[in-house]
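**Student:** can you look at this prediction? I've put the sequence above it.
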Amino acid sequence: MYKVFVKDIPIILSTQKNIGKQYTAIPLKFARFKKIIKKINNGKLVYVNLYHKNEEKIEKFLREKLPLVEAAGGLVYNNKKEILFIHRNEKWDLPKGHLDRGETYEDAAKREVEEETGVKDLEVKRFLQKTYHVFRRNGEFLLKVTYWYEMYTEYDGDLKPQKNEGIKKVKWKNFEKTQKALQNSYENIKLLFPKEYLTTHPNDRVPQV
């Protein structure tokens, strides 16, 4: 199953026709992807499932329907089990960015974390997953595919937000603060976290930033 986010609303692409009564199920061969995106942006569509029995065809469909932008980033832990966050566009996010020419996804992820946060001595532990979201640039819809890696560092020096990229803050956050940050984050970012980080008390409120 794939989730392609449009304004934090996921377009589901799956091998199953029936994934829930609330979903509009559309065979992949009949899907008009840009029209679906426009309907979501206009608030006319919320639950949609595009389905095909062959998962490889789903991946191919995604890469053919919109111009592709590839990026890479990191879910970074330190020796206190804190997680590294950036604050940009009034939301908490994880460091990530575009690939340079000839760069591997892993190398791009490490470089972007270093550039956006000032953190050094990163060790890549494992590949996590790819996330997908649609954005608009110069009036054109683009599909961003981000390759995420779990990383570890013992760096305890100063954190330096990359201000020319619009980053206002860089923070290490413990379990409780991570839970609160995720209440003011993006849905595709939440896919990277273990379930316990996404369970908060009903009285918890989004922190002021």
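**Tutor:** Looks like it arrived, so ask away.

**Student:** only C-alpha atoms for contact and neighbour calcs from this point on.
**Tutor:** Will do.

**Student:** what's the burial count for Leu50?
**Tutor:** Neighbours of Leu50 under the rule other CA atoms under 10 Å: 24.

**Student:** ok, now which ones touch it?
**Tutor:** 11-14, 17, 25-28, 31 (CA atoms under 8 Å, 6 or more residues apart in numbering).

**Student:** same deal with Lys125?
**Tutor:** Per CA under 8 Å, 6+ apart, neighbours of Lys125: 149-152.

**Student:** let's see it at 7 Å
**Tutor:** The neighbours of Lys125, taking CA atoms under 7 Å, 6 or more residues apart in numbering as the test, are 150-152.

**Student:** so which of these wins on neighbours?
**Tutor:** Result: Met151 is most packed of these (other CA under 10 Å), 23 neighbours.

**Student:** ok, second structure coming up, stack it against the first:
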Amino acid sequence: MYKVFVNEKPIIITSSNKDAIFPVFSFKSIVFNEIINKLENTETKGIILISDDLESDWKSFLTNLKMIPAAGGLVLNPKNEILFIYRNGVWDLPKGWIEKGESIENAAIREVEEECGISNLKIINSLITTYHIYFHKGIKLKQTYWFLMTSDDCQGLTPQLEEGITQVSFKNNTETKEALKNTYQNIKLVIDTYKES
């Protein structure tokens, strides 16, 4: 299954439609721009596209979009609190674009360091890859590779103001639940994946 968000509404590309909670279409029958338009301009809360060949249809779906690769981290401190950033009025996890020639892991660590002013980061494992469509000089698909990280550096976290980040803080379980009321669907997916593992 692939899940791509458009304005926080999912396009779910899957081989099964059991328990479908959104309108269901055959992948072969859709017109890409009509699906995007439906999610942008109607009350539709999400769309399920049923695929006969998931990998082939996913590749076909990607041909409609310019892919922007990014990487980020769900960072835990020694108390198992999660590192959040506050940007554009929303709680988020640190992430950013992968630079040319840079490995995904190095990009993830660099972006977390830059956005939060943190050091001593260690990658534990890969968590999940998330996708969301945004509109800037055309239609783009941000593909973000997420890693579980740890750091024992809890001193002097510094938000990267030039990136619009105004707060950086570690949050305990109660504070994390509160932050998740004001975050993106993809961030909920990252945190759910961490909790399930």
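**Tutor:** Okay, I see it. Not measured: the values here are computed from a predicted model.

**Student:** work out the TM-score between the chains.
**Tutor:** Aligned and superposed, the two chains score 0.93 in TM-score terms (TM-score structural alignment, normalised by the length of the second structure); 195 aligned residues with a CA RMSD of 1.6 Å.

**Student:** what about the contacts of Lys125 of the first structure, which are in strands?
**Tutor:** Among the contacts of Lys125 of the first structure, the members falling in strands (DSSP state E) are 150-152.

**Student:** how about stretch 146-159 of the second structure: buried residues?
**Tutor:** For stretch 146-159 of the second structure, the buried set under the neighbour-count rule, 16 or more other CA atoms under 10 Å, comprises 146-151, 157-159.

**Student:** what's the matching range in the first structure for it?
**Tutor:** Stretch 146-159 of the second structure corresponds to residues 148-161 of the first structure when matched by TM-score structural alignment.

**Student:** on that earlier part again, tell me which of the buried residues of stretch 146-159 of the second structure is nearest to Lys66 of the second structure?
**Tutor:** Trp146 (19.9 Å; CA to CA).

**Student:** can I assume that closest one is in contact with Leu127?
**Tutor:** Yes - the pair Trp146 of the second structure / Leu127 is scored as a contact, 5.4 Å apart, by CA atoms under 7 Å.

**Student:** out of the contacts of Leu50 of the first structure, the closest to Lys96 of the first structure would be?
**Tutor:** Among the contacts of Leu50 of the first structure, and counting by CA to CA, the member closest to Lys96 of the first structure is Ile11, at 22.2 Å.

**Student:** any idea how many residues pack against the spatially closest residue to that closest one that is not a sequence neighbour?
**Tutor:** Of all residues not flanking Ile11 of the first structure in the chain, Val4 sits nearest, at 5.0 Å (CA to CA, 6 or more residues apart in numbering). Using other CA under 10 Å, Val4 of the first structure has 21 neighbouring residues.

**Student:** residues in contact with Val4 of the first structure?
**Tutor:** Val4 of the first structure touches 10-12, 132-133, counting by CA under 7 Å, 6+ apart.

**Student:** helix or strand for it, which one?
**Tutor:** strand 2-6 (DSSP states H and E).

**Student:** ok now that strand, how far from the chain's centre?
**Tutor:** 9 Å (CA atoms, centre = their mean, to the nearest Å).

**Student:** before we move on, back to that, quick check: the residue nearest to Ile11 of the first structure vs Tyr155 of the first structure, distance?
**Tutor:** 34 Å (CA to CA, to the nearest Å).

**Student:** over to Lys21 of the first structure?
**Tutor:** 48 Å.

**Student:** same question for Lys3 of the first structure.
**Tutor:** Counting by CA to CA, the gap from Lys3 of the first structure to Tyr155 of the first structure is 34 Å.

**Student:** cool, and Ile9 of the first structure?
**Tutor:** Ile9 of the first structure is 36 Å from Tyr155 of the first structure, by CA to CA.

**Student:** mind listing the strands for the first structure?
**Tutor:** 2-6, 9-14, 24-27, 48-51, 68-77, 83-88, 91-93, 96-98, 123-137, 140-152, 167-173.

**Student:** looking at these, which is nearest to Ile189 of the first structure?
**Tutor:** Using CA to CA, the strands of the first structure put strand 91-93 closest to Ile189 of the first structure, at 7.2 Å.

**Student:** can you tell me the mean distance of the closest one from the second structure after alignment?
**Tutor:** After superposition onto the second structure, strand 91-93 of the first structure sits on average 0.1 Å from its aligned residues (mean CA distance after the TM-score superposition for the first structure).

**Student:** show me what counts as buried in that strand.
**Tutor:** For strand 91-93 of the first structure, by 16+ other CA under 10 Å, it's 92-93.

**Student:** tell me which of the contacts of Leu50 of the first structure is nearest to Glu165 of the first structure?
**Tutor:** Ile11 (28.0 Å).

**Student:** check contacts around that closest one.
**Tutor:** 3-5, 48-49.

**Student:** OK, contacts around Ser29 of the second structure?
**Tutor:** Per CA under 7 Å, 6+ apart, neighbours of Ser29 of the second structure: none.
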